[in-house]
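**Q** Got a predicted structure plus its sequence, pasted below:
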Amino acid sequence: MAAGCGSEIGAPVGSAHATEGIRIAAPAKAIVEPKAQQVAVFAGGCFWGVEAVFERVKGVTRVEPGYSGDTKATADYDLVSAGRTKHAESVRVFYNPALVSYNDLLHIFFSVAHDPTQINRQGPDRGAQYRTAIFPVNDGQRVAAQAYIAQLDKAAYWKKPIVTTIEPLSFFPAESYHQDFMAKNPQHPYILQWDKPKIANLNRLFANRVR
């Protein structure tokens, strides 16, 4: 088993600042979704914290860490974390659109799950495997993501431009020891430094959407 997010770069855990949540407007463009369970795929750095954020959202039924952007043959943590593939660490979110919409997930993704202005990095983790990306499962999601990025860029909430890419859908589940990582390892140093603050920001900014 690899040592975990951040280990491959040899940087001390305290070498950067945890991502701060930011209060931003929700997507202005409405989205129409089927009533049945839907799926969304996001990449925003180490999948442990992104998974933990979405797991706490009302209407989300399951979250899987995994890999997106390359083939099944290269969907291996040792290869991905070493930057030897085109994959990004990602999460697949299963949700009930009657309780939480894709737009709601986008709002949370950009607000608290990661920093969308960092190019090929998040926190202490560096490399294209930690890029900010969205992998729409249908045209409706693609249009919604494009519209929201344009809306946020125009509003200029951040000092730097958003670098989130919209890429063709692919997803391969990560190894079993990555699933529910925060729940299983609440005192892990990386979790305490980088991911617990995301949960605090979620509770602060989206109290009405937390389980």
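**A** Looks like it arrived, so ask away.
**Q** okay, CA-based contacts and neighbour counts for the rest of this
**A** OK.
**Q** wait, Asp180 sits on Gly49?
**A** No: with contact defined as C-alpha atoms under 8 Å, Asp180 does not reach Gly49; the gap is 9.7 Å.
**Q** of those two, who's got more company?
**A** Using other C-alpha atoms under 10 Å as the criterion, Asp180 and Gly49 rank with Gly49 on top: 26 against 17.
**Q** Surely the more buried one forms part of a helix?
**A** Yes: assessed by DSSP: H, G, I helix; E, B strand; the rest coil, Gly49 belongs to a helix.
**Q** second one coming, line it up with the first:
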Amino acid sequence: MTTSCNIPGLEVPRSRFPDPEQDLDDSAGAAHVVLAGGCFWCVEAVFLAINGVTFVESGYAGGSADTANYEAVCGGQTGHAEVVDVHYDPSKVSFGQLLKVFFSVAHDPTQLNRQGHDRGTQYRSAVFYETLEQKRVVEAYIRQLDAAGVYPEPVVTRLEPLEAFYPAEAYHQNFAAQNPYQPYVMAVAAPKVEKLEKTYSDYLKPDYRNDDTA
């Protein structure tokens, strides 16, 4: 991972990002979604701050079990993407609200097989859907964002069925919080979290503090 990256949405005010016109039913209890948006350290740091998110695990999806390790995935030939598995309470935060953060803060959805200077299919923009309802809502929101002209380029986020999620190595979990002064975290993850704090302060956990990485 390199130490510089575009910060998505910095020039786009919150008012330009519409709420999803479609969403999932919030009566089903605990839920989760697997998202790929570049370096999993950064995406994880963003979603851990959101009220209603109960657990976030970094990992790999899109490839096979025998290549689900950091060294192999970094080679860009495994089919895997770096992903986060976001577990949440739908009574506190909706699937649609998580998508709004994903598309506006967590990464730049107009970049396909890269995020900033991180290049390769392992850094692709993707939602690994587990149900057809998830797929339907994401597809509808992508159409909505493109129709609104939120970005100057079209959203290129891929929708891929979730065949399996493989947890990443233990040292990758909660990496930004555990390593706040690591150069990549300071250059890439921290600005995204700061963007979340400034733009979606009402989404933050009540006891949220980010003194180390903001």
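**A** Cool, got the structure. What you are looking at is a predicted structure, and each value in this text was computed from that prediction instead of being measured.
**Q** Give me the longest helix you can find in the first structure.
**A** As assigned by DSSP state H, the longest helix anywhere in the first structure is helix 139-155.
**Q** so after that helix, what's the next helix or strand?
**A** On the C-terminal side of helix 139-155 of the first structure, the closest following helix or strand by DSSP states H and E is strand 165-166.
**Q** quick one, what contacts the residue of the first structure positioned farthest from its centre?
**A** Distance from the C-alpha centroid of the first structure, by C-alpha atoms, centre = their mean, peaks at Lys35 (23.7 Å). Going by C-alpha atoms under 8 Å, 6 or more residues apart in numbering, Lys35 of the first structure touches Asn96, Pro97, Ala98.
**Q** from the residues you listed, which would you call buried?
**A** Buried members of these, scored by 16 or more other C-alpha atoms under 10 Å, are Asn96, Pro97.
**Q** want to try TSV for the contacts of Lys35 of the first structure, with distance to Ala155 of the first structure and secondary structure as columns?
**A** Output for the contacts of Lys35 of the first structure, formatted as TSV (distance: C-alpha to C-alpha, whole Å; DSSP: H, G, I helix; E, B strand; the rest coil):
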residue	distance to Ala155 of the first structure	secondary structure
Asn96	29	coil
Pro97	27	coil
Ala98	28	coil
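**Q** ok, the contacts of Lys35 of the first structure vs Lys159 of the first structure, which is closest?
**A** Pro97 (32.5 Å; C-alpha to C-alpha).
**Q** so what corresponds to the closest one in the second structure?
**A** Aligning on TM-score structural alignment places Pro97 of the first structure opposite Pro90 in the second structure.
**Q** Cys46 of the first structure now?
**A** Checking TM-score structural alignment: Cys46 of the first structure goes with Cys39.
**Q** check which helix or strand covers the residue in the first structure that Thr54 of the second structure lines up against.
**A** Correspondence of Thr54 of the second structure to the first structure, assessed by TM-score structural alignment: Thr61. Using DSSP H and E, Thr61 of the first structure sits within strand 60-68.
**Q** For that strand, name the packing helices and strands.
**A** helix 47-55, strand 88-95, strand 172-173 (3 or more C-alpha pairs under 8 Å, 6 or more residues apart in numbering; DSSP states H and E).
**Q** for that strand, which positions count as buried?
**A** Result for strand 60-68 of the first structure [16+ other C-alpha under 10 Å]: buried residues Val60, Val63, Glu64, Pro65, Gly66, Tyr67, Ser68.
**Q** repeat for stretch 160-180 of the first structure
**A** Under 16+ other C-alpha under 10 Å, the buried positions of stretch 160-180 of the first structure are 162-166, 170-174, 178-180.
**Q** what separates that stretch from the chain centre, distance-wise?
**A** Averaged C-alpha coordinates place stretch 160-180 of the first structure at 7 Å from its chain's average position (C-alpha atoms, centre = their mean, to the nearest Å).
**Q** can you state the direction angle for whichever helix or strand Val39 of the first structure is part of and helix 47-55?
**A** Assessed by DSSP H and E, Val39 of the first structure sits inside strand 38-44. Per axes from the mean of the first three to the mean of the last three C-alpha atoms, to 10 degrees, the angle that strand 38-44 of the first structure makes with helix 47-55 is 140 degrees.
**Q** distance from strand 38-44 of the first structure to the second structure after superposition?
**A** Superposed on the second structure, strand 38-44 of the first structure shows a mean distance of 0.4 Å to its aligned residues (mean C-alpha distance after the TM-score superposition for the first structure).
**Q** hmm, who's touching that strand?
**A** By C-alpha under 8 Å, 6+ apart, strand 38-44 of the first structure touches 50, 68, 88-97, 102, 109, 113-116, 122, 130-137, 169, 171.
**Q** at 6 Å instead, please
**A** Contact partners of strand 38-44 of the first structure, identified using C-alpha atoms under 6 Å, 6 or more residues apart in numbering, comprise Glu89, Ser90, Val91, Arg92, Val93, Phe94, Tyr95, His114, Thr132, Ala133, Ile134, Phe135.
**Q** my guess is the first one meets Gly69, correct?
**A** Looking back up the chat, that one is Glu89 of the first structure. No: taking contacts as C-alpha atoms under 6 Å, Glu89 of the first structure lies outside contact range of Gly69: 9.0 Å.
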